[in-house]
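**Student:** Next comes the sequence, and after it the predicted model I'd like to discuss.
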Amino acid sequence: MAGRNGRTVRDLRRANRGAVLQRLYFDGPLSRFELGPATGLSSGSVSNVVADLIGDGLVEEAGSVDSDGGRPRTLLRVTPDSGHMIGVDVGETRVRVELFDLTLTELARAERPLEQQRYEVDVIVDHIHAGITEVLTAAGLAPERLLGVGIGVPGIVEHTPDRGAVVHGQTIGWDAVALESLLRSGSPLPDGVPRFIDNGARTLGQAEMWFGAGRGARNALVVLFGSGVGACLVTPEAEHGRAVEWGHLTVRVRGRRCRCGALGCLEAYAGAESLLARWREEGGRAPRDADEETALTAMLAAAYPPDGTAADPVALAVLEETAEYLGAGLSDLINLFQPERILMGGWAGLQLGARFLPAVRKHALSYALRHPAENVTIELGSLGPDAVTVGAAILPLADFFARGGRRPDPDPESPPPAWRRALRERAPH
């Protein structure tokens, strides 16, 4: 039965369960008494919801605390092993797969290196399948127990009704790749396990906003600085974040050619790939046949020698120029969105780290309008190199909370999705 606002009793119960679960998840352990003010629910509603969640094995007792003049209050927390998620980071140098319990404690991980500039779709799909099998086997977990798999990818992700998630990755040569359909074909997981595919910058932003340096901010930008650059915008209107193709803003007319094919993109100057290319072009001695992470480490050691020897002036000049381009790019974000916080993450951003950030900050604030520049802080992300996989695992977790801690029930009356019909048609008869 639906009420005046169109919400049914089932909707209300789901929302109440979700509210209690989230408060315990982020702020627990909490007592039933504390859950009332934290969720806005009556004491009777809290008792009913908690009993329901305990019965489902999602919540458990976690000791007690003394109360003012009364009986000790029992504390409650989310049961860690009551649900599991997998996060996948399709990065520039590797595919990383991690298995987490419901509290995002890592249980197992697998990594598959990628050859430089090689983004063959079939290889990526095989790496993801093999990684999922490896982490489930290592943890001894049945695939049916997963709440879902989240996958962060480079490029624009389009969610279509007929082919699921489709990736438009111009910089890596992916033209409308129906990744969700491909991942379900030959998957080690049952059809009922949801897959959530999104831009890697958005999953990074999701992780930093939930658990990292973005907590408490209403308006924030989380920047992914890797081979290329991207960003995730978080506002009250887009509280779960929105990927922004920031790397393809034009910063120099008729400038360097970007790997997307255009001229003068920020990514052609500020991404790790272009940074290293400019060092080599200026005569820098990058190690032969090294991957980008190893080469960037060598460049940093040349620019900032740890033993006090003279710095390589070429490496230092390229890094300083990159800091100015990156700062100028951040000033565009400051002027456009007026965030209260900007966080820089991604493997290259973390590797450049605190030594690089002051110069980036100085240039960003000098290029930006004075008022928004005075109200923004620019810092490093706090979750380290696993932030994209953590954020990817948050995608099924957020969906689980939105459903009040209930797994999706397949509707036998509904027609099968298009990706499933396509697989059946392709199967040999």
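**Tutor:** All right, it came through fine.
**Student:** alpha carbons only for contacts and neighbour counts from here, please
**Tutor:** Fine.
**Student:** can you give me the strands for the stretch 101-250 of the chain?
**Tutor:** Counting by DSSP state E, counting those that start in this stretch, the segments of the stretch 101-250 of the chain that form strands are 106-113, 146-153, 156-160, 164-169, 174-177, 195-199, 220-225, 229-235, 238-244.
**Student:** Structure two is appended below for comparative analysis:
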Amino acid sequence: MPRQTSRDLRNESRFEVLHALFELGPSTRQELAKHTGLSTATVATLVAEFLSEGVLRIATVERSTVGRPYERLDIDPDRGRIVGVDVAETYVDATVFDVALGPLGHGEVALDEHENSQAYVVDGIVRAIESAVEASKTGRDSILGVGVSMPGQVRPDAGVSVFAPNWDWHDVRIEELLEERLGIAVYVDNPLKAVALSEMWFGVGRTTDSMVVVNLGTGVGAGIAVEGSLLRGAANNAGEWGHTLLQLDGRQCRCGRLGCVEAYLGVHGLEMSLAEIDPKHPALRQPLQRGFVDAVADGLAAGDPALTELARRTAHYLAAALGDLVNLLNIPTVTLTGWTSAALAEWLIPAVRDELPDHVLPGSLPGLTVEVTYVPGNAVALGMAAFTLEQFLGRLGLASPASTPNARRRLRSPA
């Protein structure tokens, strides 16, 4: 690890102050110092920088019975607007946020999961963003940046979608394509990093600094934070848990390997499991993935025996795969997110909790929790908005590098 410089430490201190304001709400300088562990003098200097750039504002001036009045500070939501975008194989979900990361407007576009051209996907992203901007009544000149999560392997430092297996994309310069269409600065990243950041800022990260955020949907993966730092890996590929081995010589995975976790816990994996249980089940006639998952949830609520067996098998696979993650990382907190998790969590989580002791080493069991996320709205879009806020602060010279890639570059404004 490179040695930290005084500039690095100053940037991390800025992040701590900003994070504290998201967590605490309007706060005094003394409250921020107590929460972050920074000195009052350091907090006062950093607050002055934020105030000078309009990122913070004085919310109230309060008077005590003795002494000078004191100021309560908060993030100025009207400093500008940020768009967070979740791009998956079946949809694009866009949300406009204020600088305090409060949602203002939403837009969603369905994608044909059998269509994979770059032009088609870019057009869907642009339409979703335009819909969200219109819904939020936002002027384009107030948008500070757009954060776009892309499935598969992404290099944020280069703005490139390195490999999206479901689309057969290789080295697509997605950031440039979007900036040409939007005329707005764009930052791209991977959804696993986005869900981890949203959990760090707005979910269980408020009570623990080490966690795994498991995303279940078309694909499967894990966002990982250790001791308050987002784990990226050398090429931003940390968290590809869906392409670790669950069954030797098992099912074919879309990545080309046999027996991956995703081949059992992704939507296609669930379809294969149900086909093994009841090959003529009506849920298998659903043409789209979301329709299939909704049919499974409805059938479970109605007590369908085939779908009850599907839930049992899926929980068994999930417990075994999570056991490997916990044993490898000794992480105390597992959070489930993603649209499959949202639909099926009430049947999966209790069974996973019951079975996890069979897969986790005894020393890692005390205090281990498995929960569905309570991050509001779309966690991927929220995480991408938080990344984009960090990028904006960097452009102001107020970088907060606790989660952005080491090979960081500032967002460039399109010509």
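**Tutor:** Arrived safely, thanks for sending. This one's a predicted model, so the numbers in the text were calculated from it and none came from an experiment.
**Student:** What would you report as the TM-score here?
**Tutor:** Comparing the two superposed chains by TM-score structural alignment, normalised by the length of structure 2, the resulting TM-score equals 0.84, with 396 aligned residues with a Cα RMSD of 3.1 Å.
**Student:** Give me whichever of the strands of the stretch 101-250 of structure 1 is most buried.
**Tutor:** strand 220-225 (a mean of 29; mean count of other Cα atoms under 10 Å).
**Student:** Read off where that strand ends up in structure 2.
**Tutor:** Counting by TM-score structural alignment, strand 220-225 of structure 1 pairs with residues 211-216 of structure 2.
**Student:** Gly247 of structure 1 maps to what in structure 2?
**Tutor:** With TM-score structural alignment as the criterion, Gly247 of structure 1 lines up with Gly242 in structure 2.
**Student:** re the thing from before, which among the strands of the stretch 101-250 of structure 1 is found nearest to Ala213 of structure 1?
**Tutor:** When the strands of the stretch 101-250 of structure 1 are ranked by distance to Ala213 of structure 1, counting by Cα to Cα, first place goes to strand 220-225 at 9.6 Å.
**Student:** Strand 238-244 and that closest one, what's the angle between them?
**Tutor:** When axes from the mean of the first three to the mean of the last three Cα atoms, to 10 degrees is applied, the directions of strand 220-225 of structure 1 and strand 238-244 differ by 30 degrees.
**Student:** Report the mean distance between strand 220-225 of structure 1 and its aligned residues in structure 2.
**Tutor:** Aligned to structure 2 and superposed, strand 220-225 of structure 1 gives a mean residue distance of 0.4 Å (mean Cα distance after the TM-score superposition for structure 1).
**Student:** List the contacts of that strand.
**Tutor:** Outside of strand 220-225 of structure 1, the residues that reach it under the criterion Cα atoms under 8 Å, 6 or more residues apart in numbering are 201, 204-205, 208, 214, 229-235, 271-272, 339-349, 381.
**Student:** so how far does the biggest helix by length in structure 2 sit from its counterpart in structure 1?
**Tutor:** Using DSSP state H to assign secondary structure, the helix with the most residues in structure 2 is helix 305-329. Helix 305-329 of structure 2 differs from its equivalent in structure 1 by a mean of 0.9 Å after superposition (mean Cα distance after the TM-score superposition for structure 1).
**Student:** tell me the angle of that helix relative to strand 211-216?
**Tutor:** Using the same axes, to 10 degrees, the direction of helix 305-329 of structure 2 lies 150 degrees away from that of strand 211-216.
**Student:** That's all I had, so thanks and see you.
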